[in-house]
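[1] take this sequence and fold it.
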Amino acid sequence: MSNEEVAYDLTPLIKVYKDGRVERLQGTATVPPSTVQSKDIVISQQPPVSARLYLPKSTETKLPLLVYFHGGGFCINSAFSPKYHNYLNSLVSEAKVVAVSVEYRLAPENPLPAAYDDSWAALKWVASHFDGTRNVDEEDDDWLSSYADSQRVFFSGDSCGATLAHYMGVRIGSEGLVGVKLIGVVLVDPYFWGEELIGGEITLPAAEREFIAALWRFTYPSTIGSDDPLINPQKDPKFGELGCGKVLVFVAELDVLKYRGLYYGEALRKSGWNGVVEVIETKGKDHNYHLSDPTCENAVAMQKKIVSFLN
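    This is a model prediction of the structure:
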C-alpha cells in the first residue's frame, strides 16, 4: 500500500492516510504563555487533559471566571495555538477576568465524545477549587482559588468550541456542579447541524452541506448522524435545562453555519428555558473572522460586546 493513499480528505482541515498517518493542514502551531500572566496546567494524565490559565495584571478583587473551549472541528487547533493565545490575552486584559482555556483531545486519534468528556473533566477540576474536594497534593495553581469568583462563571467558545460550551451549560443545568454558579454562555459561530435543512441551508451548495455532515461523522464515527443531540441541540431532551440565565450568540452572514445559530436562539426561547438570549449577525463576514482579522471593526465591536456581557 502506498503511504500516500488517502482514507479521509477533509481539506482544508485534515487528511488521514490509509496507513494511519494523520496530517493536520492548519492549527498545529503553539506559543508559550506570555503577555498577561498565563501558565499551563495539567488537569489529568489519563486521559491527557490540560489548560492554559490567564490572569490580568491587576487583581485586587475577585474576578469573573471564563472557561473557554477552542474551535477547529474537533480535529485541529489547540488551547496553545497562537490565535487562541492572542485572543484570550486580549479578552482577559480588556474584560478583567480569570480564564481557563481547555486543551481537550482531538479526533481522529481520540474520536468523539472524547472532547465532551475532557471538557466536563476540566469543569470538575475548576469546581474542585471551590467545593472543598481539591487534593492538596495535586499540582497547585492558586490562581483560581485566590482570584476567581466561583459565583460568576461564564463559558465561551467558537465553532465546535461553542458546541462544547453549550453542552457543558446544559450538563451544568441538568446535573449541577457543586462550587460554581454559571451566569452566562457566549457562542461564536457555533457548529450545530441537523438532518433536516432549515432556513437558507437549502440554497447552500451541496458540497458545503456535505462537508459539515462529513466532518461530524469523521470525528464521531459511532454517531447516529447529524441529529445526534451532541450536534443538534433541538434533538436534546435536556435542551431547555441550560444552566444559566443569559446567552449571547454571534453568527456571520457568509458562514454556512449561520442558520443553525439563528435557529438556536429561536428554539431556546421556545424551549421553556427561563433566560434571555441575544443573537447578533455580522454582515459581510465569514466563519471565525474575529480570529483571522482580530483588529477589524467588527471584531473589535464583538469583543466590546463580550466584555460587557462578562461584566
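[2] drop to CA atoms for contacts and neighbour counts, all remaining ones
    Will do.
[3] ok now the longest strand seen in the chain, how far from the chain's centre?
    Identified as the longest strand of the chain according to DSSP state E is strand 148-158. Relative to the chain's own centre, strand 148-158 is displaced by 12 Å; criterion: Cα atoms, centre = their mean, to the nearest Å.
[4] let's see this one next, to set against the first:
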Amino acid sequence: MNPDDEIVYDTTPRFIRVFKSGRVERYVCTDATAASVDPATGVSSKDVLISPETGVSARLYIPRLREGDRPEQKLPVLVYFHGGGFCLGSAFMPLYHNHLNSLVAQAHVVAVSADYRLAPEHPVPTAHDDSWTVLRWVAGHAGRGGPAAEAWLAERADFERVFLAGESAGANIAHHMAMRAGIGGLPCGVRIRGVALIHPYFLGSDRVESAEIHPAKTENLETQWRTMCPSSSGLDDPMINPVAEAAPSLAGLGCGRALVCVGGEDALRDRGRAYYRRLREWMGRGGDAVRGGRESAHFPSLRDGL
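    Below you'll find the model as predicted:
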C-alpha cells in the first residue's frame, strides 16, 4: 500500500477520514442553505465576507418586528460558533441555519454565525483565529457608520448586550473568544456580557467517570484532537483543557455571566462539569453569575458518532 494512503483518523461511514498524505474525505452533508427570509419564523438572514484574504465569512440573522417594536429598536447581539470537532460543519448547513432561525425568533436578537476554516487542512487554532476575526469585526460596528457598515449591526445592534454561544467545538471556541476579549479587549470598548457553552468539547489527561459511558467515543475524541491540532502539547493543552494546571486562570474570562450545559449521556459531560466548578470558584468571588445544574441533550450537534 502506498504510505500516503495510510489512514490517520477515520469515523466513516458517517463523518470524516484523514490520510497521512493530508487528503481529507468528508461524508457528512455539506450542502448549504441559502440565506433568506424563513417562512416559519420571519427571521431574515444574509451572508457577509469578512476577510477576503482568508475567506472567513458569517451569516447574519435579524428577527421580524414584533407588535409594538420600533424599526430603530436596538437588539442584543449573539455571536454563535458552530460545532463539528473543528473539522466538520459550516454556518450555512441546514442544521445550524435552522437552529439560528429558531433561536433568533425566540430570543429576539441579532445573531452572527461565524464560518471558520476547518481542520485538518487548517489546523487548530485556525478556527479560533478566524472566529476572533469575526468577533472583532462585529465589535467594530459599535463605532462604525457609513456605507461600509453592515446596517443590521450598525443600526440595530445593542453593543451593551453582546453574548457568545457555541456547542461542542463551538463551545470551546466561545470560551477562548471570551478569554481573548477579557485579556486583550475588543474594538470600540465592547465587552462581552455572557457566554453559553453547550456540551463543550474539553478534554484532559485525568480520567473522569463520564469517559466510561462511551469509552470508544472518548478515545476517538482524543485522537480527533491530536489530528486536528498536531502542534498540541496533548490532552492538557490549554486549548482543549481550560482547567489544566498550565491554562490561564478563568478569572480572565471577559464576561461576568456564563451558562454551561452538558449532555446526560455525553462522554465529555464531566469535563463540562469541571469547567463549571472552576467558574464558580472565581465568579462567586467577583463575577455576576454562573448557571449550571441542568443537563441538556437536545441541541444541534455533529459530535454523536464521532
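[5] on that earlier part again, which stretch of structure 2 lines up against the longest strand of structure 1?
    Under TM-score structural alignment, the alignment places strand 148-158 of structure 1 onto residues 157-167 of structure 2.
[6] need the contact partners of that stretch.
    By Cα atoms under 8 Å, 6 or more residues apart in numbering, the surrounding residues in contact with stretch 157-167 of structure 2 are 74-83, 110, 139, 142, 171-174, 178, 190-201, 299-301.
[7] can you check stretch 228-236 of structure 1 too?
    Residues from elsewhere that reach stretch 228-236 of structure 1 (Cα under 8 Å, 6+ apart): 163, 167, 191-194, 226-227, 239, 264, 267.
[8] got a list of what the equivalent of residue 290 of structure 1 over in structure 2 touches?
    Taking TM-score structural alignment as the alignment basis, one finds that residue 290 of structure 1 is matched in structure 2 by residue 299. Residue 299 of structure 2 is in contact with 167, 198, counting by Cα under 8 Å, 6+ apart.
[9] residue 259 of structure 2 -> structure 1?
    Residue 259 of structure 2 maps onto residue 248 in structure 1 when the alignment is built from TM-score structural alignment.
[10] scratch that, residue 233 of structure 2 is what I was asking about
    Applying TM-score structural alignment, one finds that residue 233 of structure 2 aligns to residue 224 in structure 1.
[11] roughly how far apart are its match and residue 213 of structure 1?
    Separation of residue 224 of structure 1 from residue 213 of structure 1 (Cα to Cα, to the nearest Å): 12 Å.
[12] of these two, who's got more company?
    Comparing residue 224 of structure 1 with residue 213 by neighbour count (other Cα atoms under 10 Å), the higher total belongs to residue 213, at 18 against 10.
[13] quick check, the more buried one in contact with residue 192.
    No - using Cα atoms under 8 Å, residue 213 of structure 1 makes no contact with residue 192, being 9.9 Å away.
[14] ok, the most centrally placed residue in structure 1 - contacts?
    Relative to the mean C-alpha position of structure 1, the nearest C-alpha, by Cα atoms, centre = their mean, is the one of residue 161, at 1.9 Å. Going by Cα under 8 Å, 6+ apart, residue 161 of structure 1 touches 68-72, 190.
[15] if you count neighbours, what's buried in the host helix or strand of it?
    Counting by DSSP states H and E, the secondary-structure element that holds residue 161 of structure 1 is helix 160-175. Of all the residues in helix 160-175 of structure 1, those buried under the rule 16 or more other Cα atoms under 10 Å are 160-173.
[16] in CSV: those residues, plus distance to residue 203 of structure 1.
    Shown next, in CSV, are the buried residues of helix 160-175 of structure 1 (distance: Cα to Cα, whole Å):
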residue, distance to residue 203 of structure 1
160, 23
161, 26
162, 24
163, 24
164, 28
165, 29
166, 27
167, 29
168, 32
169, 32
170, 31
171, 34
172, 36
173, 36
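[17] just the closest of those to residue 9 of structure 1, please.
    When the buried residues of helix 160-175 of structure 1 are compared for distance to residue 9 of structure 1 (Cα to Cα), residue 160 comes out closest, at 19.0 Å.
[18] please tell me how far the closest one sits from residue 42 of structure 1.
    Shown here: residue 160 of structure 1 relative to residue 42 of structure 1, a distance of 22 Å by Cα to Cα.
[19] residue 205 of structure 1 now?
    Taking Cα to Cα as the criterion, residue 205 of structure 1 is separated from residue 42 of structure 1 by 43 Å.
[20] so which of those two has more stuff around it?
    In this view residue 205 of structure 1 and residue 42 are compared by other Cα under 10 Å, and residue 42 has more residues nearby, 15 against 10.
[21] just to revisit the earlier point, helix or strand for the match of residue 290 of structure 1, which one?
    Assigning secondary structure by DSSP H and E places residue 299 of structure 2 outside every helix and strand.
[22] hang on, the earlier thing: where does the match of residue 233 of structure 2 land in three-state SS?
    Secondary structure assignment for residue 224 of structure 1 (DSSP: H, G, I helix; E, B strand; the rest coil): coil.
[23] between the helix or strand harbouring residue 185 of structure 1 and strand 148-158, how many degrees?
    For residue 185 of structure 1, the element it lies in under DSSP H and E is strand 182-188. Direction vectors for strand 182-188 of structure 1 and strand 148-158, defined by axes from the mean of the first three to the mean of the last three Cα atoms, to 10 degrees, enclose an angle of 20 degrees.
[24] against structure 2, where does strand 182-188 of structure 1 fall?
    The alignment of strand 182-188 of structure 1 onto structure 2 (TM-score structural alignment) spans residues 192-198.
[25] and the contacts of that stretch?
    Outside stretch 192-198 of structure 2, the residues within contact range by Cα under 8 Å, 6+ apart are 160-168, 171-172, 174-175, 178, 181, 254-262, 296, 299.
[26] Produce a ChimeraX select command limited to the buried residues of the residues you listed.
    Command for ChimeraX that selects the buried part of those, burial taken from 16+ other Cα under 10 Å:
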select :160,161,162,163,164,165,166,167,168,171,172,174,175,178,181,254,255,256,257,258,259,260,261,262
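[27] show me where structure 1 has its helices.
    Taking DSSP state H as the test, the helices found in structure 1 are 82-95, 114-127, 143-147, 160-175, 206-219, 258-270, 289-292, 297-310.
[28] so what touches the last one?
    Taking contacts as Cα under 8 Å, 6+ apart, the residues outside helix 297-310 of structure 1 that touch it are 64, 91, 94-95, 154, 184, 186, 248, 282, 289-290, 293-294.
[29] what subset of those residues is buried?
    Under a neighbour-count criterion of 16+ other Cα under 10 Å, the subset of the contacts of helix 297-310 of structure 1 counted as buried comprises 64, 91, 95, 154, 184, 186, 248, 282, 289-290, 294.
[30] fine by me, we can end here.
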